[in-house]
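K.L.:
Here's my sequence, what's the structure:
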Amino acid sequence: MSNTSIVTTADALSAALNALSPATFSLYSDDATLVAIAKQSSAGHCHSASPHPLGIELPATDLAVVDADIALPAEELTELLARLRDLLARQVLVIAPTQAQTTFNHAGLIGLGFQRWTSPGAEQPERRWYRFDIRDYKSTPDWLNARHWANPELWDKYRW
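P.N.:
Reported below is the predicted structural model:
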């Protein structure tokens, strides 16, 4: 039996912020404990379900942390995650919901491009965490390089 203890979500958030050390970050959560941790940092912005986060101008940020238990319908939470992932954040962390949901289960988050993630110092979190970072989302295939683009070896053989 392992001696590792379950790490609270608040402790896991603190560990994630320490590990990633973003210059700016945004937290989307209704959890008062998580909001208190975010407010301790001068780099953090906090957003809850009220006012509606999709109805306001959201800031661009280095890291966005989204608590999937936020009081938003599944479709709007999916839209928020997509907007953060595609436009507003360099990295996005999602704290998986405490309740079983069909939208934000493991397969649903993988389908949105997220990868299972464990923060250094929080190896046994009470909730699952998922991460999206465009820098390591997809490895560059070996064929995708300048050598293969215009087929320069065929320039003198064929006329297009």
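K.L.:
Going by C-alpha atoms from here, please, whenever you check contacts or count neighbours.
P.N.:
Noted.
K.L.:
contacting residues for the residue nearest to the spatial centre of the chain?
P.N.:
By C-alpha atoms, centre = their mean, the mean C-alpha position of the chain lies nearest to Val92, the distance being 2.0 Å. Neighbour list for Val92: 63-66, 84-85, 131-133 [criterion: C-alpha atoms under 8 Å, 6 or more residues apart in numbering].
K.L.:
let's see this one next to it:
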Amino acid sequence: MMTSIAASAIRTPQEKLAAILDSHQPRRLLTVSLNPVPVAEHWCDDHDCELIRIQEQNPFDALDHIDRVDMAIVADQLEYMSQRDGESLIGLLRNLHTDSLVAVYQPHLAPEKLRWPSNGFLALGCREEGHFAHDQRELLLYSYDLDSYNFKRAWNNPRFWANPENWGKYWW
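P.N.:
Predicted coordinates:
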């Protein structure tokens, strides 16, 4: 059984992805990747987690047949899609299929015209989890979690509301 990895000991993308899986403990995990994601497969084997794989160039049709999952991992996929299609994929996963996802992106694998800008994932509400570089290779890890992407604002409470007695009663 895999053990939790301390944040300071993480040196590889695989360790970081395993740590993210450990922190979320999904029961149903979806991978959208042209190739297998060994970390996800091993983690699911060790933790009695159902693994659902989509390994298609165009994953949108396959997603029509997938119910909600606890977490999704997109790896080895976005490099071969336009940014618009990649944004659609992440948005579809985030809005319909899961509250938590991880995107693994290798910019140097993508042809120049398909490369995402450095803030492309941040614009989708993702958080950078790691930047790994070795020789000429580079790998970026981004995550999205509905429970933590939008921080609590100190001013957003009845104390600062124009009519505190109406707090939480009306939505417009």
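K.L.:
Kindly provide the TM-score of these chains.
P.N.:
Laid over one another, the chains give 0.70 as their TM-score (TM-score structural alignment, normalised by the length of the first structure), with 144 aligned residues with a C-alpha RMSD of 3.2 Å.
K.L.:
Mark which of the contacts of Val92 of the first structure are part of strands, please.
P.N.:
63-66, 131-133 (DSSP state E).
K.L.:
Regarding Ser26 of the first structure, what is its secondary structure?
P.N.:
strand (DSSP: H, G, I helix; E, B strand; the rest coil).
K.L.:
how close does the residue nearest to Ala110 of the second structure when sequence neighbours are not counted get to Leu96 of the second structure?
P.N.:
Spatial nearest neighbour of Ala110 of the second structure, excluding adjacent residues (C-alpha to C-alpha, 6 or more residues apart in numbering): Glu79 at 4.4 Å. Distance, Glu79 of the second structure to Leu96 of the second structure, using C-alpha to C-alpha, to the nearest Å: 22 Å.
K.L.:
Comparing the two, which residue is more hemmed in?
P.N.:
Glu79 (21 against 14; other C-alpha atoms under 10 Å).
K.L.:
So that one belongs to a helix, correct?
P.N.:
Yes. Under three-state DSSP, Glu79 of the second structure falls within a helix.
K.L.:
Regarding the residue mapped onto the residue nearest to the centre of the first structure from the second structure, which helix or strand does it belong to?
P.N.:
Alignment note: Val92 of the first structure maps to Leu101 in the second structure; criterion TM-score structural alignment. Assessed by DSSP states H and E, Leu101 of the second structure sits inside strand 100-105.
K.L.:
Can you tell me what Asp22 of the second structure aligns to in the first structure?
P.N.:
Match for Asp22 of the second structure (TM-score structural alignment): Asn18.
K.L.:
what secondary structure does its match sit in?
P.N.:
Assignment for Asn18 of the first structure (three-state DSSP): helix.
K.L.:
For it, grab the count of nearby residues.
P.N.:
With other C-alpha under 10 Å as criterion, Asn18 of the first structure counts 13.
K.L.:
ok, it to Ser50 of the first structure distance?
P.N.:
28 Å.
K.L.:
and which of the contacts of Val92 of the first structure is nearest Thr24 of the first structure?
P.N.:
Of all those, Thr24 of the first structure sits closest to Leu63, with 6.6 Å by C-alpha to C-alpha.
K.L.:
residue contacts, the closest one?
P.N.:
22, 24-26, 89-93.
K.L.:
any idea how far the residue mapped onto it from the second structure is from Asn156 of the second structure?
P.N.:
In the second structure, the residue paired with Leu63 of the first structure is Met71, using TM-score structural alignment. Separation of Met71 of the second structure from Asn156 of the second structure (C-alpha to C-alpha): 29 Å.
K.L.:
next one: His108 of the second structure
P.N.:
Counting by C-alpha to C-alpha - His108 of the second structure and Asn156 of the second structure are separated by 42 Å.
K.L.:
If anything else comes up later, I'll come back, but that's it for now.
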